[in-house]
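A.B. asks: let's see this in three dimensions:
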Amino acid sequence: MAQSGQKQSSRGARRPAQRRRAHADEGGIIPVLARTVRAIESAAERGKVNASGRLRFRVVAVLAREERARIKGDAELGDAQRTKELTRLDGIATIMAKTAARDSSLIQLLTDAGPLSAQAQEMRRSMLLDAGTELAPEDLVVVTEAPPSPAAPERQVVPASVRQFQRSNPFLAPDFSATQPVAETSGELASWELIEPLFRAFESGAGGGAASMELPEARSLEAPGALQLMRHQARFVESARQGHRTYLLADEPGLGKTAQALLAARTTASYPLLVVVPNVVKTNWAREVEKWTPDRTATVVHGDGDDLDAFADVVIVNYEILDRHTAWLAQRGFKGMIVDEAHFIKNKDSQRSRNVQSLSRSIRSRRPGALMIALTGTPLINQIEDFRMIWQFLGWIDEKQPTAQLMARLEETELTPVDPGFFAAARGAVVGMGIVRRKKVDVAADIPARRIADIPVELEGEAGRSIREAERALIARLVDRYRRVLASRPEAAPEDVIRVVAHAELEESKQSSAGDNVFAMVRRIGQAKAVPAADYTVNLARNVGKVVFFAKHIDVMDQAEAHLAAAGLRTISIRGEQSSKARQAAIDAFQTDPDVAVAVCSLTAAGVGVNLQAASNVVLAELSWTDAEQTQAIDRVHRIGQELPVTAWRIVAAQTVDARIADLIGSKAGLAARALDGEEVDEAAAGSVQLEALMSILREALA
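C.D. replies: Model prediction:
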C-alpha cells in the first residue's frame, strides 16, 4: 500500500510538467492570460466589468497561480528561463492589480481559493486548449455541482463603501432583545398537513371575514416634516408602534403603502432597513424616504454599488441586481426588510425569489422581531398558491408547515381541518398575522378627491444612454453660447444672459430636427417611457380594475397597446383619426364591458369631450407642456358621477429634462390658481415651460 501511495504521489508530482509544454514567448498559457486580462482592463477603463468579465478575471487568477507553482517546481527549467517566465507572470499580476484598483468588485477574486463553478471550469478548460496544453484527465471533466445559493461567488460584489463600513463595524452581533421566538408547539395540529387547508381557507372567500387585520385607532395624523397622514395610514403605523412586526400590506394603489411602510420602520426604529423594489421605482423610494423620514438617509444600489453609501439608514436595491449583493447584505445587520411589489417573488424557483427568501431568513435569524413588510396591490395574480412565497418571506410558514407563531394561533382555535368552522377560523388566524387590505371605496372619506402622484423611472439600455448623451450635448451648447454672449456683453446681468441664451436655443429647436434639441429629446424620452408606463398600467389594471392611459404620440400609444396585449389585457383606443362613431363605440365598450381593462388615449384627441369615469386611475405616460392639458386629461375621469377618489400617476424619467418639466408644470398649476384668485403675477414667472426648462438646465450647469 505504501509503495502504491508513493507511485501515485510521483505521478501527481509529474502531472503539471506533462500537462504544460515548454513556453516560447508566443506560445503557452501566459500569452492567453495576458490577452484576457488586457481585455478586462480595457472594460474597467470604460467604466464597468460585467459578470462575464469577473468570471474570466477569476479564472485568470487561478491559472496564473497554477502556472507560477508549475514554473517554480519544474526541475527542467534553467534559472534564467525560470526568472524570465516568472517576470512575465509578474507583468500579468501587475495588470490585474491595476484593474482591480479600478473596479473594486474584482479585488476578492484575486485571492479566492474556493471551488470553480461549472461555467468557470469550462472557461478554464477553454483557455488551456487555446494555449495548446495537453489536458490531464481531471481537466476533461466539468463538475456540475449546484452553485452556492443564492448566487455563484463570481457574481458577488463587495462595494468599497461596504468594505469601509465593515472595517468600522467589525462586530455585528445578533440582537435578540426585541422578542423571543415562540416555542415550538406539540399540540393537536402538529401531525396535520396544514398549508393546503390554509390556502383553501382563502379560496372560500369572505366566509372567514374581511381580509384585513384589526388595526388600532391612530393617536395622531401628524408625520415628520409637518406632513399629515390619512387616517387609514396612521392606524397601520400605530399597529407597528404597539408591537406588530410582520405585514402583508395589500392596500389598493393610491392609498400610500410606501409612506405607511417607511413610517412603520421609523416608529419601530427598524434601522438599518433593507428595501427591495423593481428597478423602475427605486429612485422614487429614495425620494419617499427623504419626504416621509427626513431625519434618515437613504442610498440606492446601482449596478455593482460603486456609488452606494453603506452607512445610510435605508438601503434600496432592485430585484435585477440583488444576486450580486446578497453576501454583504446578509451581513449588514438589518433590523427590517421591505419588499415592494411582493408578487414578483411568487415563483419559488426564480432567482429573485430565492435571493429574497435567503435574505429574509438571514435577517429573521439575526434579529428575531425584525420588521418584515411585503407590499403589493396585487397579492394574487393567478391562484391562491401565489401567497406561498410571500408568507415564507414573512416567516409565517416554511416549506412544509406553519411556523411556531402561526401554529400557536391555529391551536387556539381548537379546531382541525375536519371540523366545521375550521376554514373560517384558520383564515382569521392568518389575517391576524398581519394581512392589511383596504380599498379606495373603504377609505374614500380620508382621501382627496383628486391627486397627482409622480412615479420616477430610470431609463435603461441604449435609449437611456442616447438620451443622456443628447442632454449633455444640449448643456454643452448652452454653456458655450452663454460664455460667448457674456464675453460680448460683460455688463449684462447673468440672469438676463441665461434668458437670452435659452430663448435663442428654443427658437432654433422649433426649426431644427436634430436629436439633441429640447423637443426631440422630450419626444425620445416619451418613447423610452412607453413600456415602463404600460407595465405600471398592467399592475394597476390587475388590481383596481379599469385604467385610462394617456400619451401624446402615436408610437408611444402603439408600444403601450402591444405591451398590454402581451400581458393579456383588453384595450380600447381613442385617437385623432377615428370617426365619431368609432370613438363612441370605444368609449361605450370601456364604460360598460367589464372585460375591457384599459383605454389607451391620445392626450390631445381624448383630452376634451370624453367621459371615462368607469376608471378612477389615470396613467400619464408623457408630460404635457401645460398644466391645463394635463388637467383636462385627468378630468375625463374626475367628473360628476365619479364615486371614487381619482389618482393620476405621472411617469417621470428621473435625472432628465422630464423631471424639470414635471416640477415646472406643478409650479404653473399653483400660478394659475393664484392668478384666478386675483393675486399679482410676475410676468417672467408666467413664461413658457419650454423656456424655463432650458433656463433651469443652464443655471444648474453654470452652478
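A.B. asks: all contacts plus neighbour counts: C-alpha atoms, from now on.
C.D. replies: OK.
A.B. asks: chain center to stretch 557-575: distance?
C.D. replies: Distance of stretch 557-575 from its chain centroid, counting by CA atoms, centre = their mean, to the nearest Å, is 24 Å.
A.B. asks: what residues does that stretch touch?
C.D. replies: Applying CA atoms under 8 Å, 6 or more residues apart in numbering, the external contacts of stretch 557-575 come out as 530-531, 533-535, 538, 551, 583, 586-587, 589-590, 595-602, 605-606.
A.B. asks: again, 6 Å this time
C.D. replies: With contact meaning CA atoms under 6 Å, 6 or more residues apart in numbering, stretch 557-575 is reached by 530, 534, 586, 596-602, 605.
A.B. asks: do the same with stretch 85-104
C.D. replies: With CA under 6 Å, 6+ apart as the test, stretch 85-104 has contacts from 34, 41, 106-107.
A.B. asks: could you do stretch 641-650 as well?
C.D. replies: Contacts to stretch 641-650, defined as CA under 6 Å, 6+ apart, come from residues 449-455, 613, 616-620.
A.B. asks: could you identify the most distant pair in those?
C.D. replies: Spatially, the most separated pair among the contacts of stretch 641-650 is 455 and 613, at 22.4 Å (CA to CA).
A.B. asks: would you map the helices across the stretch 301-450 of the chain?
C.D. replies: Assignment of helices within the stretch 301-450 of the chain using DSSP state H, counting those that start in this stretch yields the ranges 322-330, 351-366, 387-394, 404-412, 422-432.
A.B. asks: can you pull the buried residues of the longest one?
C.D. replies: Spelled out, it's helix 351-366. The neighbour-count check on helix 351-366 (16 or more other CA atoms under 10 Å) flags 351-364, 366 as buried.
A.B. asks: show the buried residues in the contacts of stretch 85-104.
C.D. replies: Buried by 16+ other CA under 10 Å: 34, 41, 106-107, out of those.
A.B. asks: one more to put side by side:
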Amino acid sequence: MADRPQSRSRGGRTNGSRRRADDNVGITPVLAKAVRRLQADTRAGNVDGDRFQAVALVVRDERARLKADTGLTEAQRDNELRRLDGIAAILAQTAAGVPSLFMLLSDDVGITPGARRLKREMERAGGLEVAEEEPVRVAPERSERQVVPRSVLQAQLSNPFMAPDFSAPPPPRLTERRLVGWELLGPLLSSFEHATPGVSSCMALPEPRPTVLLPPGIELMDHQARLLSGVADGLRTVLLADEPGLGKTAQALLAAQAAQAYPLLVVVPNVVKTNWAREAARWTPARTVSVVHGNGDDVDGYADIIVVNYELLDRHVGWIGDHGFRGMVVDEAHFIKNKKSQRSQHVLEIADRVRQRVARPLMMALTGTPLINDVDDFLTIWQFLGWIDEKKPTTMLMARLEETGLTPADFGFYPAARQAVVDMGIVRRRKVDVAADIPARRIADLPVELDEAEARSIHAAERELALRLVNRYDSAIAARREHRGESAVPDGIDHELVRRVAGWELSDADDETGENVFSMVRRIGRAKAGLAADYAAQLARSAGKVVFFAKHLDVMDTAGEVLTKRGIRFTEIRGNQSTATRTKAIDDFTSDPEVQVIVCSLTAAGVGVNLQVASDVVLAELSWTDAEQTQAIDRVHRIGQTEPVTAWRIIAAQTIDARIAGLIDAKAGLAARALDGASEEETSTLDVRLEALVSLLTDQLAARESA
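C.D. replies: As a prediction, the model looks like this:
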C-alpha cells in the first residue's frame, strides 16, 4: 500500500496518462497523421498516389518488424498491431473510392521517387533507422490490357496489406565452398542427358499413409498416396512428371490440401481449364474454385483455388502476383520451356513474387514429358521451382551438390549431381510401373471450352432446338385440351408426351440440312476438332504414340493441320484409301518412331486394325453407341498390349455434347469407371438420340414450371 503513491508521476499524471503519451511516440502516430491527411485530400479530389504508396509500404514494414521483435510482450505487440490495422483500414477506405490506387501496391510497380522520399521522411520522423538510398527500381513494361477484377479488389479490402509469411526455417548455410567458380548448369543438364540406362528419375517417397480427408467413395492409388505423404513430410517443390493417366491433377489438388497451400493458383492450357475446375470440385469439394475468363468479370477473388490459362496471364499478372497465393501449380509445364516467351516470363515473375511473400510455398510443375528428352527445356521449370536462378543453382540445391564432396572434374560428380536434383522433388512414374494400381483400360472425359464466337452460335442453335420442342409439346397439350377437355391435361409434365414429341422431332430430322440434333453434334465436332488435336499433340510429346479417332473428314482435316503446325509427324486411315495405302499408314505408325500420331476414321478404322503400339486414344467426336466407342478403343487395347490404355473423350463443355456423353455412359454402365470388358446390354443409336431430345425437352419444361 505504501508504494501506491509512486504510481503517480510528476504533474499528477497516472500510468494511463503516461501510456497515452507513449502512444504519440514512434512511427505509428506519424503514419496516423499521414493517413488522415491522405483521406482528407482524397475526399477533396486531390489524389496523392505517392503518399498512399509510402504509407502502405511503411505499414507493411512496421507490421513485419513488430512480429519479429522478440523484446515486446504479447500485449504490447497486439496493441501496436491493432493500431496498424486501423491505419490499414483507412487506407482501404480511401482506395475504395479510387481503385487505381491498389495498383501502386503491386510488386511489379516500382516505388515512385516521391513515395520513396515520403517514406524516408516518415521513417526519420518516427525515429527509425533509415537505410542508405537504394537505386530506383524501373518497373517493367506492362500490357495496356492489364485488369484487376472487382471481386479481387473486394478481397483485398477484406484483408489489406497482409504482411509476408517468413515463418519457415531459413535455407541451409553453405559450409563447403568447393563448387564456387564452377559453371554448374551445363553439367547438371548433362547428368540427365547421359544418365545410366534404367536409373530412376523419381525421388524416394515415404510409405503411403492417410494425410488428407478424401470425399466419400474416392480412394487414392498407392503412387498418389506416396506423393501426398512426401508433401505432408515437408516436400514443397515438385516436378510431377508422371505419365498421362496417372492422376497428376488429383495429386496436385490434394497436395495443396496436405500443405494447406491456399489460396492456390493453377496455371493451365486453355484446353484443360474447365477440367481442372471440375476435378477440383471432385477431389477437394470443401474448397471453392473459380476460373478466370477474359477480364475476370466473373472470378471469385475469395476462392481457395483460382484457375487461369496461360493466354490470360498478360492481362492478370499484376494482381495475381499480389494476391497472397501460398501455392502455385503449372500444368503442362513444358509450355514454359522457351524462357524468352511471354508466357514463361509471366510464370517466372509470378513464382518469384509468391516466394517473396511466402518462405516455403507449394510449387508444382506438372508435365508428362520424359526427362531424357529435350533436357534443356527443364531449365525454365527448375527456375520456376526455385532450384536455380538465371546462372546457377540456388542455395538449397547448391547445398545438396556440396554434400557430394565432388566437382565436375570428378568422374562420380554427374550421377551424384543428377540424384541431388531428383531429390529436390522430381517424381516420375510410368503406367507400366504402377500397372497394378490402375485399370487395364478406362475412359477419361476431358471437357474443353469452345471458341467464344462458335460457342455462342452453338448455344443459340441449342436454344432454337429446345424452343421448337417446347412449341411442339405446347401445341399437343393445346390440341388435347380442345378435343378432350381440361381434365385430359396433367398438372405437371406429361412424360409420355415428352417422349412422343422427341420422337416426332427425330423422325423429321435430317443429317445434313436444318438445325437438329444430328447437325448440332456435327457442328460441335468441328468446333472442338482443333482442341482435340492440340491435346493429342501434347500427349504425343509426353507419353508416346497416340491414336486419334474422328467421325467426319473435316474433323480429320483440321486435326492434320494442327498436328503439322505443332511439328508432330502423323499418318492417316480414311475410308477412301486403297489397301496398299492403308497398310503403309499402319506400318509407318507402328514401326517408325518418328510417326507419333495416327488420325483414324471411326468407320474405316474402328474394326480390323491393330494399333497396340500406342496406349493413349483421343476420341475427338462422340459416338452414338458404346459399341462404336469400344471398338475404337479395342484397336489399342488388344492381346499383347503391355500398358494400361486410356481413352481421352473430348467433351464440349456446357453443350448438348456433355448431355449425350452422360446418356451413353448411363446406358452402357461406364459412368467414369474403368472398362472391364463385361457384357452390357447394347443401346441403339436411335435410343441415345431420342433420350438426348427427351432430356433437353424435360429440362426446359421443368425450368419453365419452376420459374
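A.B. asks: please state their TM-score.
C.D. replies: Superposed pair, TM-score by TM-score structural alignment, normalised by the length of the first structure: 0.75. Supporting alignment: 569 aligned residues with a CA RMSD of 3.3 Å.
A.B. asks: distance to residue 662 of the first structure for the helices of the stretch 301-450 of the first structure - can I get that in JSON lines?
C.D. replies: Converted to JSON lines, the helices of the stretch 301-450 of the first structure look like this (distance: least, CA to CA, whole Å):
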{"stretch": "helix 322-330", "distance to residue 662 of the first structure": "30"}
{"stretch": "helix 351-366", "distance to residue 662 of the first structure": "33"}
{"stretch": "helix 387-394", "distance to residue 662 of the first structure": "35"}
{"stretch": "helix 404-412", "distance to residue 662 of the first structure": "46"}
{"stretch": "helix 422-432", "distance to residue 662 of the first structure": "40"}
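A.B. asks: residue 220 of the first structure is nearest to which of those?
C.D. replies: Once the helices of the stretch 301-450 of the first structure are compared by CA to CA, helix 422-432 is nearest, at 23.3 Å.
A.B. asks: what's the offset of the closest one from the middle of its chain?
C.D. replies: How far helix 422-432 of the first structure lies from its chain's middle: 33 Å, per CA atoms, centre = their mean.
A.B. asks: over to stretch 633-645 of the second structure?
C.D. replies: The chain centroid and the centroid of stretch 633-645 of the second structure are separated by 31 Å under CA atoms, centre = their mean.
A.B. asks: give the contact list for residue 690 of the first structure.
C.D. replies: Applying CA under 6 Å, 6+ apart, no residues qualify as near residue 690 of the first structure.
A.B. asks: A strand includes it, no?
C.D. replies: No - the assignment for residue 690 of the first structure by DSSP: H, G, I helix; E, B strand; the rest coil gives helix, which leaves it out of any strand.
A.B. asks: tell me how far it lies from residue 507 of the first structure.
C.D. replies: Counting by CA to CA, to the nearest Å, the gap from residue 690 of the first structure to residue 507 of the first structure is 10 Å.
A.B. asks: kindly report the same for residue 17 of the first structure.
C.D. replies: Using CA to CA, residue 17 of the first structure is found at 75 Å from residue 507 of the first structure.
A.B. asks: just residue 582 of the first structure next, same as before
C.D. replies: 39 Å.
A.B. asks: tell me, what residue is most central in the second structure?
C.D. replies: Of all residues in the second structure, the one closest to the mean position by CA atoms, centre = their mean is residue 266, 2.9 Å from it.
A.B. asks: how near is that one to residue 280 of the second structure?
C.D. replies: Distance of residue 266 of the second structure to residue 280 of the second structure, given as CA to CA: 11 Å.
A.B. asks: next SSE after the helix or strand hosting residue 537 of the first structure?
C.D. replies: Using DSSP states H and E, residue 537 of the first structure sits in helix 518-544. For helix 518-544 of the first structure, the following helix or strand on the C-terminal side (DSSP H and E) is strand 547-551.
A.B. asks: and the counterpart of residue 197 of the first structure in the second structure, how many neighbours does it have?
C.D. replies: Taking TM-score structural alignment, residue 197 of the first structure has residue 187 as its aligned residue in the second structure. When neighbours are counted by other CA atoms under 10 Å, residue 187 of the second structure registers 17.
A.B. asks: surely residue 187 of the second structure forms part of a helix?
C.D. replies: Yes - judged by three-state DSSP, residue 187 of the second structure forms part of a helix.
A.B. asks: would you map the strands across the stretch 251-400 of the first structure?
C.D. replies: For the stretch 251-400 of the first structure, applying DSSP state E, counting those that start in this stretch gives strands covering 273-277, 298-300, 314-318, 336-339, 371-375.
A.B. asks: give me the number of residues near whatever residue of the second structure lines up with residue 418 of the first structure?
C.D. replies: Using TM-score structural alignment, the partner of residue 418 of the first structure in the second structure is residue 409. Using other CA under 10 Å, residue 409 of the second structure has 9 other residues around it.
A.B. asks: can you check residue 337 of the first structure too?
C.D. replies: Neighbour count for residue 337 of the first structure, taken as other CA under 10 Å: 30.
A.B. asks: pretty sure it sits against residue 274.
C.D. replies: Yes - using CA atoms under 6 Å, residue 337 of the first structure is in contact with residue 274, at 4.7 Å.
A.B. asks: can you check which part of the first structure stretch 377-386 of the second structure sits on?
C.D. replies: Residues 386-395 of the first structure are the counterpart of stretch 377-386 of the second structure, counting by TM-score structural alignment.
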